[in-house]
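**Q** the following comprises the amino acid sequence and a computationally predicted model.
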Amino acid sequence: MENFTNDTIDTKQLPKFEEVVFTSLHPKYLRVVIINLVIFCASLILFFVFFSYYNDEIFSGRIWLIIGIMLSMFCLFVTFVSIAGFYKKGYAFREHDVLYKFGLISNNTVVIPYNRIQHVALHESLVSRIFDLAKIQIFTAGGSSSDIEIPGIEKEQAEKIKQLLMGKIQKQL
């Protein structure tokens, strides 16, 4: 039997991911976020108008005003959170892992070593395609959904990132 060791690791000497320089999402992606918000808020308002048209006995003049104010406040809040959240997102690819940070109220950083990556997908939504942007989805073993979704990357750059990750996966096999 080999000599088993289980030495303590000095955690103060570990590299700090906080010192990594993160790449921000492409500035055009903010337009995608705003367009998606306009579509969402317009759909919400149209649904309310349509619903209230067929249920006019429920909605009197004051209730219209209150619901209109609440819908406006909700849309403004969602817009503020989405735009502020855009500026907090970033990603980085290091020698052995990929990092993605996000979060407005709580800051989150996901670190995935390349040897855990099982699958990589590239997606373009209709609005993102207009601005030539894509989203990279990174899947690890044991999950049915992606572990990291990095939106707002130029399509050409996203394809290069996908090839990089696929190369890292192939090296692991």
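**A** Happy to help now that I have it.
**Q** drop to CA atoms for contacts and neighbour counts, all remaining ones
**A** Will do.
**Q** tally of neighbours for Ile148?
**A** Using other CA atoms under 10 Å, Ile148 is surrounded by 19 other residues.
**Q** oops, could you answer that again for Gly143 instead?
**A** For Gly143, the neighbour count with other CA under 10 Å is 8.
**Q** separation between it and Val33?
**A** Separation of Gly143 from Val33 (CA to CA, to the nearest Å) stands at 27 Å.
**Q** try Val120
**A** Taking CA to CA, one finds Val120 at 23 Å from Val33.
**Q** so Phe139 makes contact with Pro113?
**A** No: at 11.4 Å, Phe139 does not count as touching Pro113 under the criterion of CA atoms under 8 Å.
**Q** higher neighbour count, the two?
**A** Between Phe139 and Pro113, Phe139 has the larger neighbour count (other CA under 10 Å), namely 20 against 14.
**Q** for the more buried one, helix, strand, or coil?
**A** Here Phe139 is recorded as strand under DSSP: H, G, I helix; E, B strand; the rest coil.
**Q** what do you get for Lys135?
**A** Following three-state DSSP, we place Lys135 in the strand state.
**Q** run a quick neighbour tally on it.
**A** The number of residues packed near Lys135 is 20, by other CA under 10 Å.
**Q** which residues does it contact?
**A** By CA atoms under 8 Å, 6 or more residues apart in numbering, Lys135 lies in contact with 122-124, 149-153, 158.
**Q** now it. Nearest residue, chain neighbours left out?
**A** Once flanking residues are discounted, Lys135 sits nearest to Pro151: 4.1 Å by CA to CA, 6 or more residues apart in numbering.
**Q** for burial, what's the neighbour tally of Arg116?
**A** Counted with other CA under 10 Å, residues neighbouring Arg116 total 14.
**Q** got another, please set it beside the one above:
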Amino acid sequence: MQNFTNEPIDIAALPRYEAVNLNKLHSKYWKVILINILLVYTTITFSAVFGVIFIEELLDMALILGGLIVLLLFFTLFFAKISFNKRGFAFREHDVIFRNGIISTNTMVIPYNRVQHVAVHEGFISRFFGLAKVEIFTAGGNSSDIEIPGIAIEQAKNIKQLLMGKIQKQL
């Protein structure tokens, strides 16, 4: 019969995920973000213009509405750039790390033995720039646990192969 032990773990001796140098998203992904923002704000601007044309009461507010759209665009670009710069990922021997966030930083660490499925998605605009998104799924959910956008397509496919190999070793 074995003696049961439950010794405390020295927390200071645990490996620090913060010390890992994270890979940045591909620089072309910033262009994808800008095009997406441009498409959204073009739609908003056309809607506002048509609203002003067809609803006479809005004509007096056209300058205010235009100013609000420009101000909102400025804040969107500002926060999008901060978000782009703060995102990072790393694949280590036993886990994957993904960091994102604007005001608060979220860092997810998922051990490979928890990964159940991996998908690579190429959106229309991302594909034009040769980029893809890697989605990593664990048990118990319909959506992915980590979505890493802005990865070169070949690198994304290699990451998928790496993770699928890790999944196969678990079986």
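**A** Structure received. Note that the coordinates shown come from a computational prediction; the quantities given were computed from them, not determined experimentally.
**Q** in what helix or strand does the residue nearest to Lys135 of structure 1 lie?
**A** strand 148-154 (DSSP states H and E).
**Q** what does Lys81 of structure 2 give?
**A** Residue-wise, Lys81 of structure 2 maps onto helix 62-86 under DSSP H and E.
**Q** what's the mean distance for that helix versus structure 1?
**A** Taking mean CA distance after the TM-score superposition for structure 1, the mean distance separating helix 62-86 of structure 2 from the aligned residues in structure 1 is 0.9 Å.
**Q** quick check: Cys41 of structure 1 touching Phe77?
**A** No: if you go by CA under 8 Å, Cys41 of structure 1 and Phe77 don't touch, sitting 11.2 Å apart.
**Q** what about the two, which has more around it?
**A** Higher neighbour count among Cys41 of structure 1 and Phe77: Cys41, with 19 against 12, using other CA under 10 Å.
**Q** how near is that one to Thr79 of structure 1?
**A** Cys41 of structure 1 is 9 Å from Thr79 of structure 1, where distance means CA to CA.
**Q** number of residues surrounding Glu95 of structure 1?
**A** Glu95 of structure 1 sits with 8 neighbouring residues when counted by other CA under 10 Å.
**Q** what lines up with it in structure 2?
**A** In structure 2, the residue matched to Glu95 of structure 1 (TM-score structural alignment) is Glu93.
**Q** same for the helix holding Lys81 of structure 2, what does it pack against?
**A** Under the contact definition 3 or more CA pairs under 8 Å, 6 or more residues apart in numbering; DSSP states H and E, helix 62-86 of structure 2 sits against helix 29-54, strand 95-100.
**Q** check which residues of the longest one are buried.
**A** Just to be clear, that refers to helix 29-54 of structure 2. Buried residues in helix 29-54 of structure 2, counted by 16 or more other CA atoms under 10 Å: 29-30, 32-33, 37, 41, 45, 48-49, 52.
**Q** quick one: distance of that helix to the chain centre.
**A** Here helix 29-54 of structure 2 is found 22 Å from its chain centre; the criterion is CA atoms, centre = their mean, to the nearest Å.
**Q** next, the angle strand 131-138 makes with that helix.
**A** Per axes from the mean of the first three to the mean of the last three CA atoms, to 10 degrees, the angle that helix 29-54 of structure 2 makes with strand 131-138 is 100 degrees.
**Q** and the angle from helix 29-54 of structure 2 to strand 146-152?
**A** Using the same axes, to 10 degrees, helix 29-54 of structure 2 lies at 100 degrees relative to strand 146-152.
**Q** tell me what angle helix 29-54 of structure 2 forms with helix 62-86.
**A** 170 degrees.
**Q** tell me, helix 29-54 of structure 2 lands on which residues of structure 1?
**A** So helix 29-54 of structure 2 sits over residues 29-54 in structure 1, by TM-score structural alignment.
**Q** average gap between that stretch and structure 2?
**A** Relative to structure 2, stretch 29-54 of structure 1 is 1.3 Å off (mean CA distance after the TM-score superposition for structure 1).
**Q** that older thread, contacts for the helix or strand following the helix holding Lys81 of structure 2, please.
**A** Downstream of helix 62-86 of structure 2, the next assigned helix or strand under DSSP H and E is strand 88-91. Under the criterion CA under 8 Å, 6+ apart, residues 20-25, 96-100, 148 lie in contact with strand 88-91 of structure 2.
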